[in-house]
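# Output the structure for:
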Amino acid sequence: MSENTPKKPRPSLTEGPIAKTLILFSLPILLGNVLQTLNGSINAIWIGKYLGEGALAATSNANIIMFFLISSIFGIAMAAVIMIGQNLGAQKVEEAKKVVGTSTVFFLILSIIVALFGLIFSSAILGWMNTPSDVKELADTYTRIIFAGVPFIFGFNLIMAILRGSGDAKTPFYFLLLSAVLDIVLNPLLIQGMGPFPRMGIAGSAVASFVAQLISFVLLIVYLYQKKYFLRITKKDVPLLRINWMIIRTLIQKGLPMGLNMVVVSLSNLILIHLVNSYGSESTAAFGVAMQISSYVQMPALAIGGAVTSMAAQNIGAGKWDRVNRITWTGVGVNVLMTGLIVALLHLFNREVVSIFLPTEGKAIAIGVHINNLILWSFIIFGIFNVVAGVVRSAGSVVFPLIVAFIALLLVRIPLATVLANIYGFDVIWWSFPVSFSVAATLNLLYYRFGNWKKARMIPNKA
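Okay, the predicted model is just below:
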């Protein structure tokens, strides 16, 4: 392709109508989140159908490992999104390219180290997790293949972060769609062995995910170079593929608190599950279904939060603080409308939705309906604090949102659910959701209004 070929228009989040831009930018992120969740659910169905409960238990253990791996890079990828966004907002394309170059080298080195560590110590990690002995061999087989694909998983996530930081949310969605379709189609073919495909059992499921991620990753790179994406590394940019310690330090210092935020959420959920287990299997089943439903309810808030972070970062870089404020409140309003609509629909069809997941006999359905009645509306509040926290983070103030999450989820929700549930009963566990979300929203709003987050710095003075 000739160098004179017109380049793909550079997306900008610093101009245009805010509400329209926010909705159009968040929609692909939302669809991508739904797609990834459905992908995991469908793969679990294939494994359960063809290989049984043992194989499903094996993959569940592997998925826990993968969640922590993704959590570990999530924060660093988000830091890259914000650094790139602020630089582009300030019209510093070369500085943004420095972030891309250093992030590429850093993620490559990190992914190779993680992959080798996992391949060598996979069995030991599963043993430390108390993986049941009857499924440990299956889990080890599955986990090793997943670890082998870590460089492609990390690389794919980095490129998606770079694209979103530059204002492009559509391209990541298209290639997430490609990856999901390949994964879903290849899973039964390689598990069972159909046509020319060998019968590989549980290894087939892992290989399907590996191949889907590899193909999507390679094609995404090819696509970006064919379209002459403006942040691609060209021949003259090769010197940027190096470790810039100032950028690395920023990625880690700003990224680690954002990654730890996911760990706090996971820890809170693990403690709650442990608590709910003491009330019997029907309560546990109902809680599991309620959490599955709530994972879909919170997706709009997460998508809007991600979109707001990218938009605010570019506008902070451009010095458009009035627009940043309008982005914040537009994000809050859009979240209330979208999440509120989903919550209203679920309340109307609460029993019908819960019945999809649970057998009609027993008390679990009634418990699940009751849990939803108490917690679903609180995800509107969750969306408010998530949007405000996203804006605060986009300025480089990443520690305060982590402190808020720690206070709300571990110092408010867990003591409320554990101590007061013994006094006032089972329902206190579910009321801990709106109470903790309200605490988080209040603290984040107070910090947004009165805190010094605007003085935070994401980009080093020299890079």
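# C-alpha from now on. contacts and neighbour counts both.
Noted.
# List the residues that contact Arg413.
For Arg413, the residues meeting the contact criterion (CA atoms under 8 Å, 6 or more residues apart in numbering) are Ser432, Phe433, Val435, Ser436.
# again, only this time at 10 Å
Counting by CA atoms under 10 Å, 6 or more residues apart in numbering, Arg413 touches 268, 272, 406-407, 428-437, 439.
# In those residues, find the pair that's most separated.
Pairwise distances among the contacts of Arg413 were taken by CA to CA; the largest, 19.5 Å, belongs to Phe406 and Val428.
# In which helix or strand does Pro151 reside?
Counting by DSSP states H and E, the element that carries Pro151 is helix 150-165.
# same question, Gly319
Assigned by DSSP H and E, Gly319 falls within no helix or strand.
# Among the contacts of Arg413, name the ones in helices.
Secondary-structure check on the contacts of Arg413 using DSSP state H: residues within helices are 268, 272, 428-437, 439.
# One more, so I can put them side by side:
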Amino acid sequence: MNKNSNGANNMTSGNSMKQIIAFFLPLLWGNLFQQIYSLVDSIIVGKGISDKALAAVGATGTLNFLILGFVVGMTRGFGVLFSQSFGKGDMELLESHIRSAKKLCLIISVLFTVICILSLKALLLFLSTPADIFKDAYNYFVIILAGILITVMNNLVITILQSLGDSKTPLYAMLISSLANIILDIILVMGIRTGVAGAAIATVAAQFISYYYCHIKVKKLGILDFSSSTTDTTLELLKIGLPVAFMNSITASGAMILQYFVNLMGSGYVAAYSACMKFAGLFEQFGMSVGLAIMTFVGQNMGAKKYSRIRKGVREGILLSIIVNLPLAILQIFFPGFLAKMLLSDVQIISYCSEFMPILGIALFPLGWLFIYRYAVQGIGNTFLPMLSGILEVVLRCSFCMTIGRQSFRGIAISEVSAWIGAFIMLMITYYVILELKLCRCQK
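So this is what the prediction gives:
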């Protein structure tokens, strides 16, 4: 791996598998620590306040994905152009992309903050949020929404670093911010007794700490030091970033439908669903981290026009995904009760998790492959087809939820994994049949 003194890594030459693993591991640990402090939030809220407080926080999960997923997905889309510019060795173009991206993130974050806070109550009512957890759900999420700008800018600087092959700095930032989040959780929730609002404040504060740490490293890279005027690439960024943003929000809308049906079952099922999805979010980070490593790898090599290297890297990513997901699938399939007891106290609610979690475990492998193909296609520069896969996920979730999902909690789990499997199949066919042929023609 070609590494400069500031930590940026050129992944266009050398042993591809070693490069992918070397990039993947810090990325994985960073994503895991992000999920861990989210899990700590849940443990402290569930054990330190009540199961209903945990249900209130969990009830905002799909809204979080819908709203923050849009703006964060947009920054991830920008990363495709960052990687390709770096792979080409065109640092002035990279600078133009970054400066334009910062302006876009500022404008969109402010707009989203105002609109979403004003419409939050209506959104919670639309989701049929149970009355006994409505107030806590509102108090928690309004603080999260107030910190949208911090969240987006944190993801932008992380995307810049990862696009340049630096996955270690985001890891260090996450370690520091996770520790701060845990300390603040203990002080605000269990010490001062600020309720769910304290957990939200701790989360936003942790995001700011991560942003500040990564921002300092981006400045040290010297990629914004060109004296010549840069070209405004706003339209190019929107073209590549908006489909990723819409894909996240479209996928979230499908998850909102599942949340709606779970909410109708009562706060006990909401708490069980929240616990199951917390672990699902934690375990999916392994496959997602492999996918993100592949996106950076593919993006840089696409810029360098090394197409055969792209194909080899994707194959190696599939193998790595299988290896890392195997022990996680075993945990979800055979030990769901053990996992649920970490977050929940009520025996009946824990039993609900034993119906739901094994189904997610079985489908963990196609979920990992979905991440590989989705991020590979994005790295090549096509973000439209992955957006269509998000639409397919919504269709499948709705179809299954309207049939078997409304009949049982296990049906909700089947509705969720049907979306994973369907999108995986679509993107696999897209990659091998369409994009592989296109790349082969480019080589001739």
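# tm score of chain vs chain?
Comparing the two superposed chains by TM-score structural alignment, normalised by the length of structure 2, the resulting TM-score equals 0.83, with 433 aligned residues with a CA RMSD of 3.6 Å.
# before we move on, back to that, so where in structure 2 does the helix holding Pro151 of structure 1 end up aligned?
Alignment note (TM-score structural alignment): helix 150-165 of structure 1 is matched to residues 148-163 of structure 2.
# now do stretch 178-187 of structure 1
On the basis of TM-score structural alignment, stretch 178-187 of structure 1 is assigned to residues 176-185 in structure 2.
# all helices of the stretch 1-150 of structure 1, in order?
For the stretch 1-150 of structure 1, the helices identified by DSSP state H, counting those that start in this stretch occupy 18-51, 53-89, 93-128, 133-148, 150-165, in order along the chain.
# In CSV: the ones in helices among the contacts of Arg413 of structure 1, plus neighbour count and distance to Val392 of structure 1.
Output for those, formatted as CSV (neighbours: other CA atoms under 10 Å; distance: CA to CA, whole Å):
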residue, neighbour count, distance to Val392 of structure 1
Ser268, 19, 23
Leu272, 17, 28
Val428, 20, 31
Ile429, 25, 30
Trp430, 21, 29
Trp431, 18, 27
Ser432, 25, 25
Phe433, 25, 23
Pro434, 20, 22
Val435, 20, 22
Ser436, 25, 19
Phe437, 25, 17
Val439, 20, 17
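# got the residues you listed as TSV, with distance to Gly48 of structure 1 columns?
What follows is those, written out as TSV (distance: CA to CA, whole Å):
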residue	distance to Gly48 of structure 1
Ser268	28
Leu272	26
Val428	35
Ile429	31
Trp430	30
Trp431	34
Ser432	34
Phe433	32
Pro434	35
Val435	37
Ser436	36
Phe437	35
Val439	40
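# Looking at those, spot the one nearest Asn452 of structure 1.
Closest approach between these and Asn452 of structure 1, by CA to CA: Val439, at 19.7 Å.
# Can you find the partner of Cys214 of structure 2 in structure 1?
Under the alignment (TM-score structural alignment), Cys214 of structure 2 pairs with Leu220 in structure 1.
# For that match, which non-adjacent residue is spatially closest?
Distances taken as CA to CA, 6 or more residues apart in numbering put Phe175 closest to Leu220 of structure 1, at 6.7 Å, once the chain neighbours are dropped.
# Pull the number of nearby residues for that neighbour.
The burial metric for Phe175 of structure 1, expressed as a neighbour count using other CA atoms under 10 Å, is 20.
# For it, give its distance to Val181 of structure 1.
Plainly put, Phe175 of structure 1 is 10 Å away from Val181 of structure 1 if you go by CA to CA, to the nearest Å.
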